[in-house]
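*Asks:* all I have is the shape, not the residue letters:
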């Protein structure tokens, strides 16, 4: 059996201290925080309308992937029609980066008849070619439309001009979601 630690604490004190460290590194599911390369962080997933204005957003823990969040973000889109009636829930066109390329997302977009410009990653392209005729058709890709994808990055940059969004002072995810929503509203109100 090993002796007491070199720092002078007994074995009981040492295990209690390590349990406290474990408890502080854990996070609750309603906080929207998760481990990522930069430490405890969160992600803002959003759909923008093209003029650096967000239409729908979602806050997730930092380690969650981008691809599974595409469908929940698109299902949050509600654009009121000027003449009344049901709100629009389907964008005319969707542009995304390689992180959103998956069979599930493409099937969903095809089912809702949403035009899309999402590049196919090299590994998915090689896998499709390897499967031959069973791999499916190559995805359509328009380089000119893909140049507009940076508008989402610019929208997130504008949201982070608000210091409270950039540093996330809020502990709970729903409070931070409200903070980001207020910052989004400010973007819509600016001329």
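*Replies:* Structure's in. What do you need? Quantities reported herein were computed from a predicted structural model and do not represent experimental measurements.
*Asks:* okay, CA-based contacts and neighbour counts for the rest of this
*Replies:* Noted.
*Asks:* for the top helix by length along the chain, buried residues please.
*Replies:* In the chain, taking DSSP state H as the definition, the longest helix is helix 173-189. For helix 173-189, burial by neighbour count (16 or more other C-alpha atoms under 10 Å) applies to 173, 176-177, 179-181, 183-184, 187.
*Asks:* so can I have TSV of those showing distance to residue 149?
*Replies:* As requested, these are exported to TSV (distance: C-alpha to C-alpha, whole Å):
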residue	distance to residue 149
173	27
176	25
177	23
179	25
180	21
181	21
183	21
184	18
187	18
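*Asks:* next up, a structure to set beside the first:
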């Protein structure tokens, strides 16, 4: 179904699955396409989700309302963004704030 829609695989095919496909010969089908650039982007997204889940309220979903949950996600993103900005060097002077 994904191939019909033109969606390629982002995760590399496991070695054992590739072995099974080769063993089956022509009946094994073709290997799924793999895009290494998309795979690197997927890694960044997965690491960000893991970071989000470090907040107990986000991981356990205690909030009843979706708007409150979304506000917590946005707050977490803003905090991470400001930390990233504070770790970057200041363009006006040559020092790094920590």
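*Replies:* Nice, I can see it. Remember, it's a predicted structure, so these values are computed and weren't measured experimentally.
*Asks:* from the buried residues of helix 173-189 of structure 1, which single one is nearest residue 16 of structure 1?
*Replies:* Among the buried residues of helix 173-189 of structure 1, residue 173 lies closest to residue 16 of structure 1 (C-alpha to C-alpha), at 29.8 Å.
*Asks:* distance of the closest one relative to residue 59 of structure 1?
*Replies:* 7 Å (C-alpha to C-alpha, to the nearest Å).
*Asks:* quick one, helices of structure 2?
*Replies:* Under the criterion DSSP H, helices of structure 2 are mapped to 15-24, 36-52, 56-60, 66-87.
*Asks:* looking at the ones you listed, which is closest to residue 30 of structure 2?
*Replies:* Ranking the helices of structure 2 by distance to residue 30 of structure 2, with C-alpha to C-alpha as the measure, places helix 15-24 first at 8.1 Å.
*Asks:* in the closest one, what counts as buried?
*Replies:* Buried residues in helix 15-24 of structure 2, counting neighbours by 16+ other C-alpha under 10 Å, are found at residue 21.
*Asks:* outside of that helix, which residues touch it?
*Replies:* 27-29, 31 (C-alpha atoms under 8 Å, 6 or more residues apart in numbering).
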